[in-house]
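Engineer: quick one, structure for this:
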Amino acid sequence: MAATQYMTDGQGPTISMLAAGDASDMLSGYTLIEHLAQNKTAKVAQIGKLVDEQAKAHDQAQQKITDLQKEIKDLASQKKRIEALVKKYKPQSPSVGMGGVTPRMANVKTVIDQEEGPFPTIGCVRHTGDPQDHGTGHACDFMVTTGGVMATGAAKAHGDATAAYAIAHASALGIKYIIWRQRIYDLRSPGWRMMENRGGVTANHYDHVHISVF
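Structural biologist: This is a model prediction of the structure:
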């Protein structure tokens, strides 16, 4: 009634009907009220139907989101399982000089090969040239190229990733230092530092990552 009064300048059909002196006017007023009531009822029903449909659509959308989240979780679980299987059964790198390797170096060699391999070859114990930690079984060279070829492109990226992994896990693995691309990263004084030029690709560690352990 208030809305009707507002739209008709305060003279709604109900008031008009009650104020009408003529019976036909009262009947006309009643008919108008009935028409407005039915019209409003239909609109309310239509709005209610839309609200119900919207609520149903929201519930369906929420169920789809829940289902998708479950699928994503299942796929993530399968991905981790497959990655673990790939690491477990992927080809191992050919290795030389494993006799006399310390248990810690042997563990580092296994972990690095599993996480960053395979490599063309991994060389550990040797007594020729300037063996240093190689002579005592405390070092291995993880080759990313063969034949003394300088690592570029994918091979360089492989060496970068290997060196980065060794640095990131040095504390847990007991790594003492890493040499790569004529630079040394000593965990006792962290940070890359350039080394003197030893005169060749292999001597300057441009084709392999050298890892020494404590």
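Engineer: all contacts plus neighbour counts: C-alpha atoms, from now on.
Structural biologist: Noted.
Engineer: which residues in this protein form strands?
Structural biologist: Remark: strands assigned in the chain by DSSP state E are 95-96, 121-123, 139-143, 175-179, 183-186, 192-194, 208-213.
Engineer: so who does residue 196 touch?
Structural biologist: Counting by Cα atoms under 8 Å, 6 or more residues apart in numbering, residue 196 touches residue 182.
Engineer: run the last query once more with 10 Å
Structural biologist: With contact taken as Cα atoms under 10 Å, 6 or more residues apart in numbering, residue 196 is in contact with 182, 183, 204.
Engineer: relative to residue 192, how far out is the first one?
Structural biologist: With the distance defined as Cα to Cα, to the nearest Å, residue 182 ends up 10 Å from residue 192.
Engineer: alongside the first, I'd like the structure of this one:
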Amino acid sequence: MALAAVLVAPSAAHAAPDDVDIDELNERAEELEETYEGELLQYNEIKERAEQAEEDLEEVEEKLEGSRSSVVQIAAGQYKSSGLDPTLEVLFTASPEHLFQDTSTMEQLGRQQAGRISELVRLQEERKEISEEAEKELSEAEELLDTLEEDREEVEEAIERYEAEQVPEEPEETSGASTGGTVPEHLKGWGFDGATPRMAAIRDEIILNVGSPYEVGCARSSNDDHGTGQACDFMVSVIGTHPSAENRAAGDAIAQYAIDHVDRLGVKYVIWEQRIWHSTNRQWVAMNNRGSVTENHYDHVHISSY
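Structural biologist: Model (predicted):
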């Protein structure tokens, strides 16, 4: 069928890439995700058609069985009243359409009933063909989804391998790498000492080279990078409020410093003003509105490390 051909065709274009850069991997991942979602919609539509075809076939078969029972009753009545040939008893347990292949039998049992059974037999064959075609399409769609899922997993694994290769060596020191010095006490916020060595090195270097208008908090009990000590929040205003123009510029400078030194420092991603910059795609991407100044990262710059 034409639809089956359309479903199978894309699989050849989705072989997992080898030795490609991260931009190509991310582009392929997005392409596979979109294709998978589209094929999943088609699969669900085909599944509904297959289920409906099966129901239609069962309905016709039930009607056919009902007509067959009627034929048996009519034949039995004819036999009692007019002495129908006893050999018809053999036909009572056979397919009802066979009962009407004999002209005299058709006249005895009624042409109307014979015509109804003949039509039901035709519908049965038609519904059976439709059901078989739908099941075939469903099987092809399932195979395509499996192939796309395998391709998605291969690309995701390639991205993970790439990210793992980008992780720099763990720094030995935790204080400012380029200037030396000590972080002022008033900038040490919640969980300051709970940062990992790498995150502490990133934090201290930014504070000593760029500065921070308000305190910097790091580790806390959570399921994100803060929970593992791999993230710090550089506050640029009182929590829950928008920063002044000067402090907003300071936030820009903090975020840009992390981006400019992403590889050397081991920065994983930066979140600032409802945008995220990830080391894998290296561009700002808008984020969904989370409903508050703090959740949308307008009052602080979030920096995560590997």
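Engineer: residue 39 of the first structure: which of the contacts of residue 196 of the first structure is nearest?
Structural biologist: Here the nearest of those to residue 39 of the first structure, counting by Cα to Cα, is residue 183; it sits at 85.5 Å.
Engineer: the closest one maps to what in the second structure?
Structural biologist: When the second structure is aligned by TM-score structural alignment, residue 183 of the first structure is paired with residue 275.
Engineer: skipping its backbone neighbours, what lies nearest its match in space?
Structural biologist: Leaving aside its sequence neighbours, residue 275 of the second structure sits nearest to residue 286 (Cα to Cα, 6 or more residues apart in numbering; 4.4 Å).
Engineer: for the one you found, give me its contacts.
Structural biologist: With contacts defined as Cα under 10 Å, 6+ apart, the neighbours of residue 286 of the second structure are 271, 272, 273, 274, 275, 276, 277.
Engineer: redo these as JSON lines? Include neighbour count and distance to residue 104 of the second structure.
Structural biologist: Listed next are the contacts of residue 286 of the second structure as JSON lines, based on neighbours: other Cα atoms under 10 Å; distance: Cα to Cα, whole Å:
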{"residue": "271", "neighbour count": "23", "distance to residue 104 of the second structure": "88"}
{"residue": "272", "neighbour count": "23", "distance to residue 104 of the second structure": "90"}
{"residue": "273", "neighbour count": "20", "distance to residue 104 of the second structure": "89"}
{"residue": "274", "neighbour count": "18", "distance to residue 104 of the second structure": "85"}
{"residue": "275", "neighbour count": "18", "distance to residue 104 of the second structure": "85"}
{"residue": "276", "neighbour count": "19", "distance to residue 104 of the second structure": "85"}
{"residue": "277", "neighbour count": "19", "distance to residue 104 of the second structure": "86"}
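Engineer: please point out which of the residues you listed the first structure shares.
Structural biologist: Compared against the first structure with both residues aligned by TM-score structural alignment, their matches' Cα atoms under 10 Å, those retain 271, 272, 273, 274, 275, 276, 277.
Engineer: now those as a markdown table including distance to residue 251 of the second structure?
Structural biologist: Converted to a markdown table, these look like this (distance: Cα to Cα, whole Å):
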| residue | distance to residue 251 of the second structure |
| --- | --- |
| 271 | 11 |
| 272 | 8 |
| 273 | 9 |
| 274 | 13 |
| 275 | 13 |
| 276 | 14 |
| 277 | 14 |
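Engineer: residues near the closest residue to residue 74 of the second structure other than its chain neighbours, how many?
Structural biologist: Of all residues not flanking residue 74 of the second structure in the chain, residue 109 sits nearest, at 6.1 Å (Cα to Cα, 6+ apart). Residue 109 of the second structure is flanked by 21 other residues according to other Cα atoms under 10 Å.
Engineer: I am finished for the moment; much appreciated.
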